[in-house]
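Q: Give the three-dimensional model of this entry:
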Amino acid sequence: MIRGVRAVVALLAVVLTAAGCGFVDAMAHPEEQTTQPSSAAPVTAAPTTAPPGPVTIVSTDLTGGGPGGLHLDVTVDPVRTGLVPPFPEFSDGCPVSGPSLQYVAVNFSLSGNPGDYWGLAAHLTVTPGAATPGDIGDVGVFFGPSPGHDVYCTDYPPLPTSDRFWEQGMQHVVTGYVVLDQAVTAATPQGRAEVFPTLQARIDHLRVKDGQTLVERELHVTAVRTGTQCPDDPDAFCLPL
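A: Next up, the predicted model:
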């Protein structure tokens, strides 16, 4: 019996020796062998947001302006805060100040071959929509100055909600400005950028003019890629800004 016990002890010694120190440590400190989840948070890349660019609200083909077809794109730029439209005649005529303002630029771009009738003309009207809050102050619409059209806010208050333009240069792009005059307040220090998409725009009286005779030709909407035609005028657009 004693020999049997000695044999078992000898065999155990051989096993421990073969297993090495790791096995001995595991037997001595079993609690240290439990796998613990890492406390380090996973590393994730910071999200990147591209700066907002212009949004196309109208893209359409037009006829009636000359021997070739025409194409009109209307885009809306990102909101600008605390600034006035970038032409001095606005500040000279309109008794509103930059710090409280927000505006978006609305760009009209005509391409194609209008022949002799190269000057795009149109009207833009912007009014509050059903979802527009009632505490936004005035909404104003302004195009840059042109001969005979360089005095603003003659009937203020309120700001005018409609303006017209005639592009008499060769750049074929005209920019108007839709203004909120009480966007930045103590309650809304960042402005009211969310209001602009609730405003309703009407673009009508699309035409081209002869630069010398001032004779006009109406433009007719054909293939509409982007935008909604007005129910009362298929050659006009009625849509959210």
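
Q: Only C-alpha atoms from now on, for both contacts and neighbour counts.
A: Noted.

Q: Name the helix or strand for the nearest residue to residue 179 once chain neighbours are set aside, please.
A: Of all residues not flanking residue 179 in the chain, residue 103 sits nearest, at 4.3 Å (C-alpha to C-alpha, 6 or more residues apart in numbering). Residue 103 belongs to strand 102-112 when elements are defined using DSSP states H and E.

Q: Which elements pack onto that strand?
A: strand 70-76, strand 80-81, strand 173-180 (3 or more C-alpha pairs under 8 Å, 6 or more residues apart in numbering; DSSP states H and E).

Q: let's see this one next to it:
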Amino acid sequence: MVAVLGGVLLTSSGCGFLDDLADPEAREPAATSAPTTSPSSPPPLAPPAPAFEPGVVAQAALIADGRSIGTLRVATGAVQTGLVLPFPEFDEDCPVEGPSMQYVAVGFSFTLQAEGGLAGHLTVAPGPSTPADIGEVGVFFEPSYGNDEYCTDGPRLPDTDTFWARGTTSVTGYVVLDDAVGPATPQGRTEVFATLQAQVSDLRLRDDDGEETPLTLGPPSVGVVCPDDEGAFCVPLG
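A: Next up is the predicted model:
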């Protein structure tokens, strides 16, 4: 007979053993000629796997014309300090220097049961508790075909960038603090990321001919939909 009590797996050949556990005084202990050694407790069972991997901040169905056509999951990475973004176009086109930077990667993974690719925007703005002296905040997506141009609107970093994921089920954006590391903050300003307001919006299905179908979001299983836009996620960055 096998039973589980108090989180420990118990095995016995008869029910009297379990009755004794329920009522310790029901039986006198059997006499023994020598002390016995209690068997060692079994190792604790591993905790159940989490429903989602650490870092997932949003997940919901993608809805087109009232029906679900896939899912979208958004995850954030750890803050990276003193590094430029991991593609050369950024360093070549933008007025930034790696030693002063911090960034957080924002990963999008999705499934689609429709022709075309997923397109959308990632926008970041200072929140009510964001310090006024953080410098510029920029948003960039990895290049789609290795020939994208960055920082085309002048010296300021863009606070919105757009993606169109074709032939793939994932894409990565980056939120950048340009002047995070300095004499007064040699370790950077990691705490600032949690104060920023990030929004994933303008989601749409886009085909190779440029035809677009607007998408909304189903009830999220992780995260929250923005209160003023049922087709947008408001996501934390820290």
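
Q: Drop the TM-score for these two in here.
A: TM-score of the superposed chains, computed with TM-score structural alignment, normalised by the length of structure 2, equals 0.72; 185 aligned residues with a C-alpha RMSD of 2.1 Å.

Q: what's the neighbour count on the residue nearest to residue 179 of structure 1?
A: Counted with other C-alpha atoms under 10 Å, the neighbours of residue 103 of structure 1 add up to 26.

Q: give the contact list for it.
A: Residues in contact with residue 103 of structure 1, defined by C-alpha atoms under 8 Å, 6 or more residues apart in numbering, are 79, 80, 81, 83, 84, 85, 177, 178, 179, 180.

Q: Pull the contacting residues for the fourth one.
A: Contact criterion C-alpha under 8 Å, 6+ apart gives 98, 99, 101, 102, 103 as the residues in contact with residue 83 of structure 1.

Q: Filter the residues you listed down to the buried ones and hand me the PyMOL line.
A: If you want just the buried ones from the contacts of residue 83 of structure 1 in PyMOL, going by 16 or more other C-alpha atoms under 10 Å, the selection is:
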select buried, resi 99+101+102+103
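
Q: possible to save the contacts of residue 83 of structure 1 as TSV with distance to residue 199 of structure 1?
A: Shown next, in TSV, are the contacts of residue 83 of structure 1 (distance: C-alpha to C-alpha, whole Å):
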residue	distance to residue 199 of structure 1
98	21
99	21
101	16
102	14
103	12
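
Q: closest to residue 230 of structure 1 among the contacts of residue 83 of structure 1?
A: Of all the contacts of residue 83 of structure 1, residue 103 has the smallest distance to residue 230 of structure 1: 24.5 Å, by C-alpha to C-alpha.

Q: Residue 188 of structure 1 versus that closest one, what's the distance?
A: Residue 103 of structure 1 is 15 Å from residue 188 of structure 1, where distance means C-alpha to C-alpha, to the nearest Å.

Q: Spatially nearest residue to residue 181 of structure 1 (excluding sequence neighbours)?
A: Distance criterion C-alpha to C-alpha, 6+ apart; nearest residue to residue 181 of structure 1, sequence neighbours excluded, is residue 101 at 4.7 Å.

Q: Could you check how far the one you found is from residue 3 of structure 1?
A: Counting by C-alpha to C-alpha, the gap from residue 101 of structure 1 to residue 3 of structure 1 is 102 Å.

Q: Repeat that for residue 103 of structure 1.
A: Taking C-alpha to C-alpha as the measure, residue 103 of structure 1 falls 101 Å from residue 3 of structure 1.

Q: Also residue 59 of structure 1?
A: 101 Å.

Q: now swap in residue 191 of structure 1 and tell me
A: Taken as C-alpha to C-alpha, the span from residue 191 of structure 1 to residue 3 of structure 1 is 94 Å.

Q: Those two: who's more crowded?
A: residue 191 (23 against 8).

Q: before we move on, back to that, go through the strand holding residue 103 of structure 1 and flag the buried ones.
A: Residues 102, 103, 104, 105, 106, 107, 108, 109, 110, 112 are the ones in strand 102-112 of structure 1 that count as buried (16+ other C-alpha under 10 Å).

Q: got a markdown table for these, with distance to residue 166 of structure 1 too?
A: What follows is the buried residues of strand 102-112 of structure 1, written out as a markdown table (distance: C-alpha to C-alpha, whole Å):
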| residue | distance to residue 166 of structure 1 |
| --- | --- |
| 102 | 25 |
| 103 | 21 |
| 104 | 20 |
| 105 | 17 |
| 106 | 15 |
| 107 | 13 |
| 108 | 11 |
| 109 | 12 |
| 110 | 12 |
| 112 | 17 |
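
Q: what about the counterpart of residue 87 of structure 1 in structure 2, neighbour count?
A: Matched by TM-score structural alignment, residue 87 of structure 1 corresponds to residue 87 in structure 2. The tally of other residues near residue 87 of structure 2 (other C-alpha under 10 Å) stands at 11.

Q: what's near enough to touch residue 87 of structure 2?
A: Taking C-alpha under 8 Å, 6+ apart, we find residue 87 of structure 2 in contact with 142, 143.

Q: now it: how far from residue 152 of structure 2?
A: Counting by C-alpha to C-alpha, the gap from residue 87 of structure 2 to residue 152 of structure 2 is 16 Å.

Q: If anything else comes up later, I'll come back, but that's it for now.
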